[in-house]
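K.L.:
Mind looking at a prediction? Sequence and model below.
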Amino acid sequence: MNFPTLVYHEIRKKTEFNPENKSSIDVKQDYDDILPSPLFVTLEQFEEQMKYLHQHQFHTLTLEEVKGFYYEGKDIPKKSILITFDDCYQSMKKYAYPVLKEYGFHAVSFVVSSWLHDEKKEFNPDHSVCLTKDDLAEMADIFEYANHTDSFHQRTDLKTSIIMSTSDEEFAKDLDKCNEYVQVKDVFAYPFGLFNERNVNLLNDKGFKLAFTTQTGPNTIETETLRLKRNVVPYLMELDAFKNLVG
């Protein structure tokens, strides 16, 4: 038995999105970055993908079900899938939430807690704008929220994230800070999918049960629980490719 895990970041209508334009990130933390175009999907794609999952009776997993599968030997339903979103951008509420709600789907969002704005901002399709805590609370019937660091979603180069270069003590403090907000306190997603063995050991020492990478492929009972796989759904993925991805 296995389950694929999907990861989304941003959604735009076809008419709103030009992959040649750079989408700057707008977050509360003093942080300057660009969200790459491959991390976007069109609303039309997303609707088609979720419709396919619904029509083919996929079961959208909760994190408790995943933990039960690995730690208690519980079965998960056939055709199970875990849907995740990273970073909590506006399109998660504007576009993803209504579609997921229509189908009664469950999803997980990995939160960078220091990125959440204090005041709601008007939707801006030209920038990747972070949501507020109030926004997330309004979606809690569909989404559950887990740890994606408080302020360590940064990297020093393409292969090194801050969590890899900081001390265990500082990383632990950052995890605790994010856990003051998120409801699921023993599940983590590595920023940018970058991590080292020291990070894995620290998560284990702090009692984390699950941690997600961006390594592709399905998760099986043999997959290490702190190195779980996730498949980024890329821009303009054809439906046939999506079907192969989810099995």
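P.N.:
That came in fine, so what should we check first? Residues are numbered from 1 along each chain as shown.

K.L.:
all contacts plus neighbour counts: C-alpha atoms, from now on.
P.N.:
Noted.

K.L.:
quick one, helices of this structure?
P.N.:
43-55, 63-71, 90-91, 97-103, 133-137, 162-165, 168-179, 197-205, 239-246 (DSSP state H).

K.L.:
Just name the most buried of the ones you listed.
P.N.:
Here the criterion is mean neighbour count by mean count of other Cα atoms under 10 Å, and of those the winner is helix 90-91, at a mean of 24.

K.L.:
Without its sequence neighbours, what residue ends up closest to residue 213?
P.N.:
Leaving aside its sequence neighbours, residue 213 sits nearest to residue 193 (Cα to Cα, 6 or more residues apart in numbering; 4.8 Å).

K.L.:
on that earlier part again, now distance to residue 186 too, for the helices of the chain, in TSV please.
P.N.:
Formatted as TSV, those follow (distance: least, Cα to Cα, whole Å):
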stretch	distance to residue 186
helix 43-55	27
helix 63-71	10
helix 90-91	25
helix 97-103	24
helix 133-137	19
helix 162-165	17
helix 168-179	9
helix 197-205	9
helix 239-246	26
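
K.L.:
one step back: which ones are touching the residue nearest to residue 213?
P.N.:
212-215 (Cα atoms under 8 Å, 6 or more residues apart in numbering).

K.L.:
Among the residues you listed, name the buried ones.
P.N.:
Among the contacts of residue 193, the ones that count as buried by 16 or more other Cα atoms under 10 Å are 212-214.

K.L.:
doesn't residue 212 make contact with residue 227?
P.N.:
Yes. With contacts counted by Cα atoms under 8 Å, residue 227 reaches residue 212, the gap being 5.7 Å.

K.L.:
Of all pairs in the contacts of residue 193, which one spans the longest distance?
P.N.:
Spatially, the most separated pair among the contacts of residue 193 is 212 and 215, at 8.6 Å (Cα to Cα).

K.L.:
who touches both of the two?
P.N.:
Residues touching both residue 212 and residue 215 by Cα under 8 Å, 6+ apart: 193, 228-230.

K.L.:
try it against this one:
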Amino acid sequence: MGIISRMLHRYKGGDIFFVFLIAAWFLLQSSCATLDTSKKTPEPALEPVSKKPEPAIVEEKPITPLVFRSEDYVVKVLQDGDNLPVLAKRFLGDEKRAWVIEDANEDIAFEKDQVIVIPLKQENKGGLSLDGYQAVPVLVYHRFAETCESSLCTPISVFDQQMRYLKENGYRVISLGMLLDFLEYRQAVPKRSVVITIDDGYKSAYDIAYPILKGYGFSATLFIYTDFVGGGRIAINWDQLREMKSEGFEVGSHTLSHCDLAKKKEGEDDQAYVARIKKELLVSKQIIDKKLGQDTTYLAFPYGTYNQRVLRICDQAGYKVGFSVKRGGNPFFADPLALKRDQVLKRDIHSFIAMLETFHELSLR
């Protein structure tokens, strides 16, 4: 029986208390009916957070490698893989002409995205300007050793210091072939050009100078007198000369016996004198040509001396370049058979630097 039935049953018994009890029970049920503990008061809804629009991604346009091209110039943006020899081969046809690009872009770092200018045509072949003209210094060495007593001998440490100075200060060692093109107004040469020559034919040119020069990326021209080659332990031999030649070094004549071409010997008449000069110049050339398979056209006069008769015979023999030991550089208008050279006799670096003047100031305004 339910609670209400029991309460009513008691009410039938006349107990007024139960009337109040039933009324109280209904009131309690009524109040409980309005209180639902199983349901929580809903939380107020959160307003959605407005999101800011993300910035649009702008794609960078690729840099055009070739900006401009004409018959005279190329303007280019450097890309990965671009270097001076590669660019020289592509635009100038010869990787050895990388110096043309470097000279045209002085004080510019050759790195990716850098804009450079590449001249396509030869300009200013003689190195002339309103302030003066270009000159090419030619250095001459003789022999090398760890320690030296003679001024004609250069210590190893001194020679290395001098070559390092050339490398670190932007000098370019050029061949006599390039120098001849400059002298004949066919080709320009780098602004800081220098020529290195080594006289006589001592073996130390092979043992000492050769590896040092190669280490700096330089070459040289060896002027040998043929009677001395292969003549003993201090003399260079033909196999060593062939090896050096295969590495880009050049070989010229220093005559047959290293005699003074400008002086007659005691008791020598004019005819004998001329015959001796011809032999010294022609036979030495023939020997070198045969031994090295070349046409020898470069000559260094023993003791740096010559006269007009000697120069005429040189020309007749087929020599195109002749060197004295008169100090100074060589402009394009110098006589190719009477060029100047500086003997490297002093060992301090300041004396060496003084020989490297590549521009002769002279107002042409």
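P.N.:
Looks like it arrived, so ask away. As the structure is a prediction and not an experimental result, all values here were calculated from the model.

K.L.:
Once they're superposed, tell me the TM-score.
P.N.:
Here the superposed chains carry a TM-score of 0.80, computed using TM-score structural alignment, normalised by the length of structure 1; 215 aligned residues with a Cα RMSD of 2.3 Å.

K.L.:
In structure 2, what residue corresponds to the residue nearest to residue 213 of structure 1?
P.N.:
Residue 193 of structure 1 maps onto residue 304 in structure 2, with residues paired by TM-score structural alignment.

K.L.:
any idea how far residue 69 of structure 1 lies from residue 114 of structure 1?
P.N.:
Distance, residue 69 of structure 1 to residue 114 of structure 1, using Cα to Cα, to the nearest Å: 31 Å.

K.L.:
Tally up the residues packed near the nearest residue to residue 35 of structure 1 once chain neighbours are set aside, please.
P.N.:
If the residues on either side of it in the chain are set aside, residue 35 of structure 1 comes closest to residue 23, at 5.6 Å by Cα to Cα, 6+ apart. Applying other Cα atoms under 10 Å, we find 20 residues neighbouring residue 23 of structure 1.

K.L.:
isn't residue 23 of structure 1 right up against residue 127?
P.N.:
Yes. Using Cα under 8 Å, residue 23 of structure 1 is in contact with residue 127, at 4.8 Å.

K.L.:
what is in contact with those two at once?
P.N.:
With Cα under 8 Å, 6+ apart as the test, residue 23 of structure 1 and residue 127 reach no residue in common.

K.L.:
Aligned to residue 188 of structure 2, what sits in structure 1?
P.N.:
Using TM-score structural alignment, residue 188 of structure 2 sits opposite residue 75 in structure 1.

K.L.:
contacting residues around that match?
P.N.:
For residue 75 of structure 1, the contacting residues are 68-69, by Cα under 8 Å, 6+ apart.

K.L.:
Quickly note the distance from it to residue 2 of structure 1.
P.N.:
From residue 75 of structure 1 to residue 2 of structure 1 the distance is 10 Å (Cα to Cα).

K.L.:
Residue 9 of structure 1: which of the helices of structure 1 is closest?
P.N.:
In terms of Cα to Cα, the element of the helices of structure 1 nearest to residue 9 of structure 1 is helix 90-91, at 8.5 Å.

K.L.:
Skipping its backbone neighbours, what lies nearest the residue mapped onto residue 2 of structure 1 from structure 2 in space?
P.N.:
Matched across to structure 2, residue 2 of structure 1 falls on residue 135, judged by TM-score structural alignment. The shortest distance from residue 135 of structure 2 to any non-neighbouring residue, by Cα to Cα, 6+ apart, is to residue 331 (4.3 Å).

K.L.:
residues contacting residue 144 of structure 2?
P.N.:
Residue 144 of structure 2 touches 153-156, 204-205, 208-209, counting by Cα under 8 Å, 6+ apart.

K.L.:
Go again with 7 Å.
P.N.:
The neighbours of residue 144 of structure 2, taking Cα atoms under 7 Å, 6 or more residues apart in numbering as the test, are 153-156, 204-205, 208.

K.L.:
next one: residue 76 of structure 1
P.N.:
By Cα under 7 Å, 6+ apart, residue 76 of structure 1 lies in contact with 65, 69.

K.L.:
One more: residue 41 of structure 1?
P.N.:
So residue 41 of structure 1 contacts 10-12, 234-236 (Cα under 7 Å, 6+ apart).

K.L.:
Could you check which residue of structure 1 pairs with residue 158 of structure 2?
P.N.:
Alignment note (TM-score structural alignment): residue 158 of structure 2 maps to residue 45 of structure 1.

K.L.:
From residue 53 of structure 1, how far off is that match?
P.N.:
12 Å.

K.L.:
Same check on residue 146 of structure 1?
P.N.:
Taken as Cα to Cα, the span from residue 146 of structure 1 to residue 53 of structure 1 is 23 Å.

K.L.:
Please apply the same query to residue 164 of structure 1.
P.N.:
Per Cα to Cα, residue 164 of structure 1 is found 36 Å from residue 53 of structure 1.

K.L.:
same thing with residue 173 of structure 1?
P.N.:
According to Cα to Cα, residue 173 of structure 1 stands 39 Å off from residue 53 of structure 1.

K.L.:
Same question for residue 35 of structure 1.
P.N.:
27 Å.

K.L.:
Return the residues in contact with the counterpart of residue 63 of structure 1 in structure 2.
P.N.:
Matched to structure 2 by TM-score structural alignment, residue 63 of structure 1 sits across from residue 176. Residue 176 of structure 2 makes no contacts at all, as judged by Cα under 7 Å, 6+ apart.
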